[in-house]
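S.K.: Sequence and predicted structure below; questions after.
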Amino acid sequence: MESKKFAQHGMLVVVRSLVSDRRCLLTLMLALLMPMFARGESQPLTIAELFGFPSTNTDGTTPHTPVIQASDGNLYGTTTLGGNDGSGCVHGCAGTVFKLTLQGQITVLYTFASPYANGRTPRGGLVEGGDGYLYGTTISGGLSNYGVVFKISKTGQFQKLHDFCATFPCTEGTNPVGSLILGTDGNFYGTTSSPPAYSTVFRISPAGDYTVVANFHNAPTGNSQGLLQASDGNFYGAGFNGVFRLSPGGTLTTLYLFGTQPNDGSVGNGPLIQATDGNLYGVTANGGTGASGIVFRISLAGDYIKIFDMVRTVEGLSPNGLLQASDGNLYGTTAGAGPPLAGGVVYEITADGTLLRSASLTNATGIGSVAPLIQASDGKLYGTARGSGSGSAAGTVFVVDAGLPPSSAPTISIINIPSNAAYGGSFAPAYAYVGDGITSVTSNTTSICTVSSGVVNFVGVGTCTLVAHATATANYAAATGSPQPFSIAPLTTTISIYNIPSGAMYGGSFTPGYTYTGDGTPSVTSNTTATCTVAGTVVNFVGLGTCTLVAHATAGTNYAAVAGNPQSFAIAQATPAISINNIPSGAVYGGSFTPAYTYTGNGKTSATSNTPSTCTVSNKGLVSYVGVGTCTLVADATATANYAAATGSPQSFTIAQATTTIAIKNLPNTARTGRSFTPTYKYIGDGATSATSNTTGICTVSGGTVSFLATGTCTLVAHATAGSNFAAATGSDQSFTIK
């Protein structure tokens, strides 16, 4: 007789698959209910629909992603289909961004509509930035139909930040999956999934500056659907085949591969979480003892243990990501199965894998949840379901009452408000705050003080008023502090020339730079006009002897006029030096450059070559790369009345072989078995050309001729050997069909 054990606060209940009579059934029910009433949270998990997406599609349908609770207390999320473009979506609508109050009132903020230039089908959730905007991705649409990154305000102002693979060749990744996360550096991080580039982890700034952090080509774990930045500053994910760590600098490390131990899970699903014990927790969609998925724990060092097996008829199958709620327990959902009439399950386990409570997702609450839960400030858990609900099977946002109390809203304030601020200064706020949200500050007086990258800058004179903020998290509500004012006073400043020349020579000049922090206009005057004069902003050396200058600044809005102390230097007879200041660092055969000179005289400049077999100099001064090896040049200047002739030191650089490309330019349009063709090549170089076949069962190469052996796809690669002046070249795969 089969049985399954449930541990509830140390009590074991054995549910036997056969219950012989009513007395056994009554005993069974009491055994199931009594431990639950003995819990600190005495109630069962209860699930209710918060909002059902209607079959009219105007609010969107089929949500695949979690909702978030933003700093205004409302829930925000996306749907993958439907919407309202104002014209009945005649040409197609493919998803929405929506706002949902905790009372179930929905507002559609944006519809992704044909021709989908701003994206199509959001398959990742939203994240709130420090600027209060919501950031997200779509899996397709955009300029090349490979997806976009976008930002949207809480009132619906939409801005596309990035098109994936807008130009080719493309190595940045396409079709983003999973939700973005906000990194501790203020940038957002996400993952991509599909060709033509390999899957990647990317970083994007709030302004849209995009960088590939890592490429998962040949990575054993595969990429994940979403990331976690842990307490050590590294990023972690559960890929198809295992768990990886990624440093902010892009170093990938495999922590664990599924299949290392028996029944240890397969197909990592959803982002990892870091629990209060410092360990990471995640799920796999498949594998485990019942082949329905597992929950696992892994340390930051890679110590892995399976803590829970899904049972298809109890917890369902294909679990999604986890949530550690305010009671310290782990909550999750499964995408399907469960008890009779269920379409997935919400379950609660301890951090050591003891099942505490579970409840079925049904047609009334919504079924087919494929996203993690969140805990809102009211203590309740919120999730999304892809189907059913009161809106005629179009999906729901549902709420789970686990008996958890509302989170207490933390307070926040700036603890290092300056007491003697002066115009032109700045400071980095520190906060009095107990919570795990992202802290930030805003200015109510932007004409007096502004905030940039977390630093408060004093841009005017008067009263600066700042407000501290912290974003909402799973365990803490968003926090906004009280206004905190302080005074910014005018600044008394000084001025001096910071680049007085130490080796001035007749005929030269310089443009003074000033050590000055005011808002007046700086200038300079000469006390010795027989030796040096000022024209505009330039000081000219017109005689030999001592030049004495005085720096000045006019009065500005926040600064008084100021005159510096006299500053003197000597001007000597000109014995100029000369050198070429643009020696190339990556010269290759066949190239050229025109030398530019560092020279303070008025003679005629030129260059000569000490190595004419490698580089030559034309009458017009153009240096040409005529060989491979070391090119040595010498700069010269002719003599004039006030300057001696100048010859520089030899300056050498390396001329390397030229790199080139090669491709077969006569691939057959119609190829039939038993025939052949002789490739010709698009190639500039001095190597010997050839081709090889990657599909020798379909086509072979012999003596420069490609023979068609069998029907299918023939893939050829063009090659060229290294020559005297050109490096070896290998082309890209080129394929055609043999019929």
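M.R.: All right, it came through fine.

S.K.: Please make it C-alpha for all contacts and neighbour counts, starting now.
M.R.: OK.

S.K.: for Asp378, helix, strand, or coil?
M.R.: Following DSSP: H, G, I helix; E, B strand; the rest coil, we place Asp378 in the coil state.

S.K.: From Leu404, how far out is it?
M.R.: Distance, Asp378 to Leu404, by C-alpha to C-alpha, to the nearest Å: 8 Å.

S.K.: and Phe6, how far is that from Val562?
M.R.: Distance of Phe6 to Val562, given as C-alpha to C-alpha: 82 Å.

S.K.: Ile738 too?
M.R.: Taking C-alpha to C-alpha as the criterion, Ile738 is separated from Val562 by 84 Å.

S.K.: go on, Thr137?
M.R.: Counting by C-alpha to C-alpha, the gap from Thr137 to Val562 is 54 Å.

S.K.: of the two, who's got more company?
M.R.: A direct count of neighbours by other C-alpha atoms under 10 Å for Thr137 and Val562 places Thr137 higher, at 30 against 19.

S.K.: Buried residues, the helix or strand where Ala570 lies. List them.
M.R.: In the assignment (DSSP states H and E), Ala570 maps to strand 567-572. Within strand 567-572, the residues scored as buried using 16 or more other C-alpha atoms under 10 Å are 568, 570-572.

S.K.: here's the one I want to compare it with:
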Amino acid sequence: MQAPDGWVYRAAVGNDYYACLTIYRFRLDQDRLQKAYVLGLDKVSNTSCLLSVGQGCLYGVSEAGGPNNDGVIYEVSLHPHEIHILHNFNGMDGLDPFQLIVGRDGMLYGVAKAGGSLSDAGTVFRVAPDGSEFKVLHVFRGTDGKQPVALIQTQDGELVGVADHGGKGDGVIFALKPDGTDFHIVHQFWPLQAGHMPVTILQAPDGELYGTAQLEGDRGGGDGIVYKMRPDGSHFQKLHIFRFADGALRFDLILDPSGLTLYGTTILGGQGNTGTVFKLNVDGQGFQTLHAFSSK
């Protein structure tokens, strides 16, 4: 994430589950990573997002931490370097928060992978940048999705996300309005068919949705897919089926500024079975493995 000061910031934690949060930064025209500062946030774990809102502040979530150890939403001031906890999760409003985005209305929206009810299937939430107005927008029941892991706001203002389990199969694409109303399932993933356990979603300038699912994709074969569909769930198609040699599991995906090429990473597969970097045109053509990681 590139902040207004020109630096690209990333958050990381140590191998210890109760490690402190460390913010790193680098410039795109430099080839070295710089430790910006270490923050005393106890029990921080799996800080999976860091984003900028306005001038001088970064926002993120941690899957653990806080008095309940159920996760927190935090704000980091760049000048001076200070951390402020905006919300402590308590299980009933979510557990293991995983992603945060900025809505067009200036509010922060996110998903928590668990908690929310006895089904422990996760929540969609909203909070103001100052920590006020926290609201649970949707509580998953399992039958409508379980373990949400990604969320975007589409061009028409709707919130669209993926839950990597649940529904009638194994994972769903869901949608709802920013006020929490009109929740509905846009697409249901089924094992042994068009991939399952979806993990990413994004929208291209042409309005089409693109994403990845990390298992199967070809009647029980394959090691995940890149998919494309319209926001209403129609015209779902598999753009690429992974075959382990070109990557497998836990895909990340971004779209280049032209809106014509997708880039992504995997954590397994490739020549060294330690993941790959790949590219693919939005029409499904031109798949290429750009790099295969090695454990050496």
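M.R.: Great, that's in hand. Please read all numbers here as calculations on a predicted model, not as lab measurements.

S.K.: With both chains overlaid, what TM-score comes out?
M.R.: Superposed pair, TM-score by TM-score structural alignment, normalised by the length of the second structure: 0.82. Supporting alignment: 266 aligned residues with a C-alpha RMSD of 2.2 Å.

S.K.: which residues of the second structure does the strand holding Ala570 of the first structure align to?
M.R.: Per TM-score structural alignment, strand 567-572 of the first structure has no counterpart in the second structure.

S.K.: The helix or strand following that strand packs against which elements?
M.R.: Going down the chain from strand 567-572 of the first structure, the next helix or strand is strand 578-580, by DSSP H and E. Secondary-structure packing of strand 578-580 of the first structure (3 or more C-alpha pairs under 8 Å, 6 or more residues apart in numbering; DSSP states H and E): strand 597-599, strand 629-637.

S.K.: so where in the second structure does the last one end up aligned?
M.R.: Using TM-score structural alignment, none of the residues of the second structure align to strand 629-637 of the first structure.

S.K.: can you tell me what part of the second structure the helix or strand following that strand aligns to?
M.R.: Heading C-terminal from strand 629-637 of the first structure, the first helix or strand you meet, by DSSP H and E, is strand 646-647. Residues of the second structure matching strand 646-647 of the first structure are absent, with TM-score structural alignment as the criterion.

S.K.: Show me where the first structure has its helices.
M.R.: 22-38 (DSSP state H).

S.K.: Map Ile83 of the second structure onto the first structure.
M.R.: In the first structure, the position corresponding to Ile83 of the second structure is occupied by Tyr210, as judged by TM-score structural alignment.

S.K.: do you know how far the nearest residue to that match once chain neighbours are set aside is from Asp185 of the first structure?
M.R.: Nearest non-adjacent residue to Tyr210 of the first structure, counting by C-alpha to C-alpha, 6 or more residues apart in numbering: Ile204, 4.4 Å away. To Asp185 of the first structure, Ile204 of the first structure is 11 Å away according to C-alpha to C-alpha.

S.K.: Count the neighbours of Gly54 of the second structure for me.
M.R.: So Gly54 of the second structure, with other C-alpha under 10 Å, has 10 neighbours.

S.K.: ok, Lys238 of the second structure touching Tyr227?
M.R.: Yes. Shown here, Lys238 of the second structure and Tyr227 form a contact pair, counting by C-alpha atoms under 8 Å, at 4.5 Å.

S.K.: Look at those two and report which has more neighbours.
M.R.: A direct count of neighbours by other C-alpha under 10 Å for Lys238 of the second structure and Tyr227 places Tyr227 higher, at 24 against 20.

S.K.: Quick one: map that one onto the first structure.
M.R.: Alignment note: Tyr227 of the second structure maps to Tyr347 in the first structure; criterion TM-score structural alignment.

S.K.: and if you look at Gly60 of the second structure?
M.R.: Match for Gly60 of the second structure (TM-score structural alignment): Gly190.

S.K.: I'd like to know how many residues surround that match.
M.R.: 27.

S.K.: and it, what does it touch?
M.R.: If you count contacts by C-alpha atoms under 8 Å, 6 or more residues apart in numbering, Gly190 of the first structure has them with 176-181, 201-203, 226-227.

S.K.: same question, Gly233 of the first structure
M.R.: Taking C-alpha under 8 Å, 6+ apart, we find Gly233 of the first structure in contact with 184, 247-248.

S.K.: got these as CSV, with distance to Tyr256 of the first structure columns?
M.R.: Compiled in CSV, the contacts of Gly233 of the first structure are given as follows (distance: C-alpha to C-alpha, whole Å):
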residue, distance to Tyr256 of the first structure
Thr184, 25
Ser247, 16
Pro248, 20
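
S.K.: Out of these, flag the one nearest to Val588 of the first structure.
M.R.: Nearest to Val588 of the first structure out of these is Pro248 (C-alpha to C-alpha; 34.7 Å).

S.K.: The closest one touches Phe235, doesn't it?
M.R.: Yes. Contact between Pro248 of the first structure and Phe235 holds when scored by C-alpha under 8 Å: they sit 7.2 Å apart.

S.K.: Tell me which of the two has more neighbours.
M.R.: Neighbours of Pro248 of the first structure and Phe235, each counted by other C-alpha under 10 Å, are more numerous for Phe235; the result is 21 against 16.

S.K.: Show me what that one lines up with in the second structure.
M.R.: Checking TM-score structural alignment: Phe235 of the first structure goes with Leu108.

S.K.: who's in contact with the closest residue to Ala163 of the second structure other than its chain neighbours?
M.R.: Of all residues not flanking Ala163 of the second structure in the chain, Pro148 sits nearest, at 3.7 Å (C-alpha to C-alpha, 6+ apart). Contacts here follow C-alpha under 8 Å, 6+ apart; on that basis Pro148 of the second structure touches 111-113, 122-123, 161-165.
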